[in-house]
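[1] the following block contains a protein sequence and its predicted model.
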Amino acid sequence: MKPFPKLHLWLILPFVLTLIGFSHYWTGFSEATFQWHLHGLSATAWYIILIAQPWIYHHRPIHVHRKVGMIGILLAGIVIASALSVIKGNLLQPEQSPLFEVRYSLSLLDFMFITGFMVSVIAAIWNAKNTPVHARWMISTVFWVLSPATTRLSFIPLGMIYQPKEFSDFPFSWADVLTWNQALIVLVLVFLIILDYQKEKKIYFSYVLVAISQLSAILILTGLKDSAWLISVLNKLFDL
């Protein structure tokens, strides 16, 4: 029996969370900039292919899976390239934005996450003939880019609870909520690592790499913040 027969169903969950988390993009679709459209639409298409591929693997000839995978590689490249443009835009947040105080450290995290996403895609391609390893590298792409969506999603119920007139009325910051989401993602990854070890007596590096990176993101956000040297480096990197 082929592995992961119901993986496509599990992958629908982070896709829905991401759609809801970035609902402001869809509700303000006509007002979004070109780089946001390029990033948002390519990322959505990538997610759809990511969900479809396990189903195709189980129900269609393998050459169909490979052809769809080639389309996915192209989309992944667009996601990565457009993310860099979005990061530059995030550095130009207005002072009234809730992200303003940590916009540089958040941009560093975004850069780290999209780099990790790229590494996972490349590693998945490299291990295409090793199905268990290939699949887990593909699954790991979800966790690299999940927290920006779930952090935004978290503010929907939090807004219902606290009903702030201004964002500053919340008893916590954007960084606090992102930290909680990073910790939750690490817990999910630890669960997957334990599950793999129980079933196969193996620990897959793809999950470990993402988990370590998510933990380091918490340290970057809470410890580094918008340090002067980080501001200088990113301003030079993005020619600001």
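    Perfect, thanks for sending it. Please read these numbers as outputs of a predicted model, since none were measured by experiment. Numbers count the residues shown, from 1 in each chain.

[2] from now on I want contacts and neighbour counts done on CA atoms only, so please keep to that.
    Fine.

[3] Val64 reaches Trp55, doesn't it?
    No: judged on CA atoms under 8 Å, Val64 makes no contact with Trp55 at a distance of 11.0 Å.

[4] may I see the buried residues of the longest helix anywhere in the chain?
    Using DSSP state H to assign secondary structure, the helix with the most residues in the chain is helix 62-90. Within helix 62-90, the residues that count as buried by 16 or more other CA atoms under 10 Å are 65, 69, 72, 75-76, 78-80, 82-88, 90.

[5] included below, for side-by-side comparison, is a second structure:
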Amino acid sequence: MPYRHAHWYILSLFPLAAVAFWPTYLGQFGTAPWELHAHGLTATAWLLLLALQSWTIHHGQRATHRTVGPAVLALFPLFMAGGAGIFFGMADRYAAGAPFQAMWAPELAWFDFVGVAMVAYFVFMGLKHRRSVRLHSGYLLATAIALLPPIIGRLSGIPLGIRGPEDFDRLHVGFQATNVLVAAIAFLIAFRQRKDGRPFVLAGAATILSSILFEVPGHTPGWERIYASLAPLPSEPFILLAGIAGVGIAAAGWFAGKRPSLGGALPA
């Protein structure tokens, strides 16, 4: 079976995420905006589902693996909706002049765009190829690549000596170095999987693309104006649309992966 120790690698992300998100979320949990709770909960549940499914299949728990599998159909739309909420929450704080968002939110939005598109495609492909062990596991595990830049990017503030808003400008090199590192990790996994490494090749390429878009158009005044114009819009319709899109993507992948019908006319 491929990716034999994937569940341990995924579980190792939780202590890293706790350190990374302590200053901006966990350390002020009681007063954090609702969209942070929604995104944190759905992202956590997604990683736990990946870890659980990796563990069950590698420990002979095939029945449990098959029973838990359809949870993707419910969890992925919630993950999409939570991502939309965090996007509009960032835009609100950008317009309000919050120090971190005022400096980096428009640029980081491009990481979100690429990451969401990547995860959506990988979920579709993972469900479509669920009868091919290597493709199914590869595409779904590769969704975790999209969650690495937010974690490692924030952790880069430790070696960069980020102590407050006056140091936030140093995060530019941290964010870009993080994407180089994450792309390298994805390409290394792809190399080790040889002909079955396509999901991680795509994940690495998507990470590089997000770095390019971070710079252009991320830094342009025109994009900053467009991004600021999103703040007054009500987020609820977009959150609902993201959830509906998640339902459609997951359902399309699920039905695309069904066994071909044996009915119909037999050839002469």
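    That came in fine, so what should we check first? All of these numbers come straight from a predicted model, not from anything done at the bench.

[6] and the TM-score between these chains?
    Remark: TM-score between the superposed chains equals 0.85 [TM-score structural alignment, normalised by the length of the first structure]; 230 aligned residues with a CA RMSD of 2.3 Å.

[7] aligned to Val119 of the first structure, what sits in the second structure?
    Under the alignment by TM-score structural alignment, Val119 of the first structure pairs with Tyr121 in the second structure.

[8] which position in the first structure aligns with Phe200 of the second structure?
    Counting by TM-score structural alignment, the partner of Phe200 of the second structure is Tyr207.

[9] helices of the stretch 51-200 of the second structure, residue ranges please.
    62-68, 71-96, 99-128, 133-142, 148-155, 171-193, 198-215 (DSSP state H, counting those that start in this stretch).

[10] can I get those helices in JSON lines with distance to Leu47 of the second structure?
    Listed next are those as JSON lines, based on distance: least, CA to CA, whole Å:
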{"stretch": "helix 62-68", "distance to Leu47 of the second structure": "14"}
{"stretch": "helix 71-96", "distance to Leu47 of the second structure": "11"}
{"stretch": "helix 99-128", "distance to Leu47 of the second structure": "12"}
{"stretch": "helix 133-142", "distance to Leu47 of the second structure": "9"}
{"stretch": "helix 148-155", "distance to Leu47 of the second structure": "11"}
{"stretch": "helix 171-193", "distance to Leu47 of the second structure": "17"}
{"stretch": "helix 198-215", "distance to Leu47 of the second structure": "16"}
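
[11] and those: which comes nearest Gly246 of the second structure?
    Checking these against Gly246 of the second structure by CA to CA gives helix 71-96 as the closest, at 4.0 Å.

[12] now for that closest one, which elements pack on it?
    When contacts are defined as 3 or more CA pairs under 8 Å, 6 or more residues apart in numbering; DSSP states H and E, helix 71-96 of the second structure sits against helix 34-58, helix 99-128, helix 221-229, helix 236-256.

[13] closest to Gln176 of the second structure out of those?
    helix 99-128 (10.8 Å).

[14] the closest one vs the first structure, average offset?
    Following the fit onto the first structure, the mean deviation recorded for helix 99-128 of the second structure is 1.7 Å by mean CA distance after the TM-score superposition for the first structure.

[15] now that helix: buried residues?
    Buried-residue list, helix 99-128 of the second structure, by 16+ other CA under 10 Å: 100-112, 114-116, 118-128.
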